[in-house]
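Chemist: one predicted model, sequence on top.
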Amino acid sequence: MASERREGPIRHGGDLGEAGGLFPQAPEPWIDLSTGINPIPYPWPALEASAFTRLPAKADLAALEAAAARAYGARPEHVVAAPGTQALIDLIPRLRAPGRVAVVGPTYAEHAAAWVRAGHAVATVPDLAAEADVVVVVTPNNPDGRVVPPGDLAAAAARLAGRGGWLVVDEAFADLEAFGPEPVESLCAAPPPGCLVLRSFGKTYGLAGLRLGFAVAGTPMADLVRRALGPWAVSGPAIAVGCRALADSVWRREAAAARGRDADRLDALLAAAGGRIVGGTRLFRTADFPDGPGLFGRLGRAGLFVRRFEAAPARLRFGLPPDAAAWTRLAEALAAAPGA
């Protein structure tokens, strides 16, 4: 395998403390475009006091997992709720003995870091063909939106399972991509043996602070994850909001259409500013610019924080602006940039 990975500091989106340190004179409020979180959140319902004052019952958790199963087209016994996808990313590497792990990249850095922390030898590879005990792939990928066909995923899972290996498929950005002329297909309906699929709640519903995510896998692996999480892993408020939101298929379809229009609008702005669109999803767009570091700085000084990549300095990733004022500030800042 190529490109051995060692753990190091990871820069995340959404760190406005970093933004303020880099650009202390920037106007406020900051417009945070550095994440891929839906900027128009689900209208969270009023919650009964019991959601906060008592431990969640088994029936409550079962209702949440059943709601997620319906939303993802999965079977309820295959769905495991967790306190965020990040918790699962950290947990899964500890569920097997150290071995060789291939992460299809470049992609979200947390996967490789978690496997390294658990003692595995980790390499970044270009595709699913790597010889490894575990292969990790993000589809749609962050930051370029690359989608791996489900047939390729199933074939890789079968190859790995044949020798006791695993395929970990991160579908954090798949929810809204299931709509449209070229819908992204998920493995959730029938996860192959040895395959574990991760689904994010916070990104789709704009409620990242709720900390809710799901693993979807066949019964043996789902049971393994469930036991490792232990009881009461998900809070009462997260269960209550999750049940309501996951059952709201109308909101999900309307959000997909609206964010798709926003993504097209953002592409047009970035292209007009000299960007070459690399790809993305309905929740973020990625482009290469003639002077990526310079544009990052000019946007930062204007109070707009976007995602940069040390390994690809020309590349910037933009989340979607949340309102008309933010769209206007972004358009003005891009138009003022050299080469616009």
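Modeler: Yep, it's here.

Chemist: please count neighbours and contacts with C-alpha atoms only from this point.
Modeler: OK.

Chemist: give me the residues contacting stretch 138-153.
Modeler: 104, 107-108, 128, 169-174, 184-187, 278-281, 285-286, 317 (CA atoms under 8 Å, 6 or more residues apart in numbering).

Chemist: so which residue is smack in the middle of this protein?
Modeler: Taking CA atoms, centre = their mean, the centroid of the chain lies closest to Ala172, which sits 3.7 Å from it.

Chemist: that one belongs to a helix, doesn't it?
Modeler: No: secondary structure assignment places Ala172 outside any helix; it is coil (DSSP: H, G, I helix; E, B strand; the rest coil).

Chemist: so who does it touch?
Modeler: Counting by CA under 8 Å, 6+ apart, Ala172 has contacts 85, 138-140, 198-201, 203.

Chemist: out of the residues you listed, which end up buried?
Modeler: Buried by 16 or more other CA atoms under 10 Å: 85, 138-140, 198-201, 203, out of the contacts of Ala172.

Chemist: which single one of these is nearest to Glu4?
Modeler: Nearest to Glu4 among the buried ones among the contacts of Ala172 is Val138, at 18.5 Å by CA to CA.

Chemist: quick one: buried residues of stretch 141-150?
Modeler: In stretch 141-150, counting by 16+ other CA under 10 Å, buried: 141-148.

Chemist: what comes up buried for stretch 33-49?
Modeler: Applying 16+ other CA under 10 Å to stretch 33-49 flags 33-42 as buried.

Chemist: now distance to Gly14 and secondary structure too, for those, in CSV please.
Modeler: Shown next, in CSV, are those (distance: CA to CA, whole Å; DSSP: H, G, I helix; E, B strand; the rest coil):
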residue, distance to Gly14, secondary structure
Leu33, 8, coil
Ser34, 6, coil
Thr35, 6, coil
Gly36, 9, coil
Ile37, 9, coil
Asn38, 13, coil
Pro39, 12, coil
Ile40, 16, coil
Pro41, 16, coil
Tyr42, 19, coil
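
Chemist: tell me the two of these that are most distant?
Modeler: Ser34 and Tyr42 (19.7 Å).

Chemist: now for Leu160: which residues touch it?
Modeler: 133-134, 166-167, 194.

Chemist: what about 7 Å?
Modeler: 133, 166-167 (CA atoms under 7 Å, 6 or more residues apart in numbering).

Chemist: buried sites along the strand or helix carrying it?
Modeler: Element membership for Leu160 (DSSP states H and E) is helix 150-161. By neighbour count on 16+ other CA under 10 Å, the buried set for helix 150-161 is 153-154, 156-161.

Chemist: put this next to the previous one:
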Amino acid sequence: MFEQGGLEHGGRLRAAAQRYGVALADWLDLSTGIAPYGWPLPAIPASAWTRLPEQHDGLEVAARDYYGVSNLLPVAGSQAAIQALPRLVRDARVGILSPAYAEHAAAWQREGHRLLELSEAGVNRALERLDVLLLINPNNPTGRRFAPEQLLSWHARLAERGGWLVVDEAFIDCTPEHSLAAFSERSGLIVLRSFGKFFGLAGIRLGFVLAQPTVLEQLAELLGPWAISGPSRVVATALLQDHAGQRLQRERLLADGERLATLLSAQGFAPTGGCALFQFCCTPSAAELHEFLAAQGILTRLFASPLSLRFGLPADEQGWQRLQQALASFAKESQ
């Protein structure tokens, strides 16, 4: 199924604090797939606050270098592109690999397109009936990765008929070798990238669309001018140019992703999938564990189909110990 719980998302700490009676400052939030740490931010000049944002300030150049592409469009978080892309086509038959981040399906349904929920095994049979195939790589919430060769094969079949392959790569920064960024100038291939997740800056609301210039021009016209604030452009430009910082962030996230998988396995909740930024556990006790952890101020992401939990990364050693102890307590009480 598409992501359960309507269009609710992780990170809703204020609602959790009210529901479970735990003070906002006392939560360990593992409900998102956002890096819980980043690195020192650059100084923001006063002009970034007082002047309208302008292009040619270095952001696009830095982003093109980071993603290894010739053409891209900065957007106010990849969410902006998710909502706008369905407005560029009419009456499309759209296949979405499920389970998937719910906003994708909602956006295409909102514009009146016909949606088909697909399993990975069902793509080849359905492809000739589709105008658009949409998937997340690595998948959210399962962490399933798709080989570039498989995706390019699907894209070629769609492109023959003028169709689109849309790939949401929000969680791929730690494994860029799996990205389709280098192929994004091919007709009918659209790649969405998130800035905030890898860089640990979700509040900056920045993402990028990698695609043919004609698609980017249509999107830019639809979204209008000044989509990215001046301060966001300054910060993002600096971090996209900080190759040493990116390397250290990638190494830390990969190590912590493995540590989380090991911790969960040791407590009897071996992940069924995951990536550097989160681990995904299918278990019959998912709902009970979610409630148990929430009562102790640890917020996870619960999914109903399949019944499962997604765990993000703790930010510090205290958080790691707190999660380990809570999982051990649940296992003890469940015996």
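Modeler: Cool, got the structure. Remember, it's a predicted structure, so these values are computed and weren't measured experimentally.

Chemist: just the endpoints, please. Distance across stretch 156-167 of the first structure?
Modeler: 7 Å (CA to CA, to the nearest Å).

Chemist: residue range for it in the second structure?
Modeler: Counting by TM-score structural alignment, stretch 156-167 of the first structure lines up with residues 154-165 of the second structure.

Chemist: hang on, the earlier thing: in terms of distance to Pro290 of the first structure, which of the contacts of Ala172 of the first structure ranks first?
Modeler: Set against Pro290 of the first structure, the nearest of the contacts of Ala172 of the first structure by CA to CA is Pro140 (25.6 Å).

Chemist: the second structure: which residue goes with that closest one?
Modeler: Pro140 of the first structure maps onto Pro138 in the second structure, with residues paired by TM-score structural alignment.

Chemist: quick check, Phe303 of the second structure in a strand?
Modeler: Yes: assessed with three-state DSSP, Phe303 of the second structure lies in a strand.

Chemist: now the helices for the stretch 201-340 of the first structure?
Modeler: Ranges of helices in the stretch 201-340 of the first structure, per DSSP state H, counting those that start in this stretch, are 202-205, 219-229, 236-246, 249-272, 292-301, 324-335.

Chemist: just put the contacts of Ala172 of the first structure in CSV and tack on distance to Phe309 of the first structure and secondary structure.
Modeler: As requested, the contacts of Ala172 of the first structure are arranged in CSV below (distance: CA to CA, whole Å; three-state DSSP):
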residue, distance to Phe309 of the first structure, secondary structure
Thr85, 22, helix
Val138, 17, strand
Thr139, 19, coil
Pro140, 18, coil
Leu198, 24, strand
Arg199, 24, strand
Ser200, 23, strand
Phe201, 25, coil
Lys203, 20, helix
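
Chemist: how near is the aligned residue in the second structure for Val225 of the first structure to Arg87 of the second structure?
Modeler: Taking TM-score structural alignment for the superposition, Val225 of the first structure sits opposite Leu219 in the second structure. Going from Leu219 of the second structure to Arg87 of the second structure by CA to CA gives 9 Å.

Chemist: got a list of what the counterpart of Tyr37 of the second structure in the first structure touches?
Modeler: The alignment partner of Tyr37 of the second structure in the first structure, by TM-score structural alignment, is Ile40. Applying CA under 7 Å, 6+ apart to Ile40 of the first structure gives the contacts 206, 322.

Chemist: how about stretch 301-312 of the first structure: buried residues?
Modeler: Quick answer for stretch 301-312 of the first structure (16+ other CA under 10 Å): 301-308.

Chemist: what range does it cover in the second structure?
Modeler: Mapped onto the second structure using TM-score structural alignment, stretch 301-312 of the first structure covers residues 295-306.

Chemist: relative to Gly119 of the first structure, how far out is Gly14 of the first structure?
Modeler: Separation of Gly14 of the first structure from Gly119 of the first structure (CA to CA): 28 Å.

Chemist: of the two, who's got more company?
Modeler: Taking Gly14 of the first structure and Gly119 together and counting by other CA atoms under 10 Å, Gly14 has the greater number of neighbours (17 against 14).

Chemist: Three-state assignment for that one, please.
Modeler: Gly14 of the first structure ends up coil, using three-state DSSP.

Chemist: residue contacts, it?
Modeler: Contacts of Gly14 of the first structure (CA under 7 Å, 6+ apart): 32, 34-35.

Chemist: now which residue in the first structure aligns to Ala328 of the second structure?
Modeler: Match for Ala328 of the second structure (TM-score structural alignment): Ala335.

Chemist: surely that match and Ala273 touch.
Modeler: Yes: under the criterion of CA atoms under 7 Å, Ala335 of the first structure makes contact with Ala273 at 6.4 Å.

Chemist: for these two, indicate the residue with more neighbours.
Modeler: Ala273 (21 against 16).

Chemist: ignoring the adjacent residues along the chain, who's closest to that one?
Modeler: Ala340 (4.2 Å; CA to CA, 6 or more residues apart in numbering).

Chemist: now the one you found: how far from Gly294 of the first structure?
Modeler: Counting by CA to CA, the gap from Ala340 of the first structure to Gly294 of the first structure is 13 Å.

Chemist: how about Ala257 of the first structure?
Modeler: 33 Å.

Chemist: quick one: whatever helix or strand Val135 of the first structure lives in to helix 150-161, angle?
Modeler: Per DSSP H and E: Val135 of the first structure is located in strand 134-138. Angle, strand 134-138 of the first structure to helix 150-161, by axes from the mean of the first three to the mean of the last three CA atoms, to 10 degrees: 160 degrees.

Chemist: how big is the offset of strand 134-138 of the first structure relative to the second structure?
Modeler: Its matched residues in the second structure lie on average 0.7 Å from strand 134-138 of the first structure after superposition (mean CA distance after the TM-score superposition for the first structure).

Chemist: over to stretch 64-72 of the first structure?
Modeler: Counting by mean CA distance after the TM-score superposition for the first structure, stretch 64-72 of the first structure comes out at 1.0 Å.

Chemist: list just the nearest of the contacts of Gly14 of the first structure to Leu210 of the first structure.
Modeler: Taking those together and measuring to Leu210 of the first structure by CA to CA, the closest member is Thr35, at 15.8 Å.
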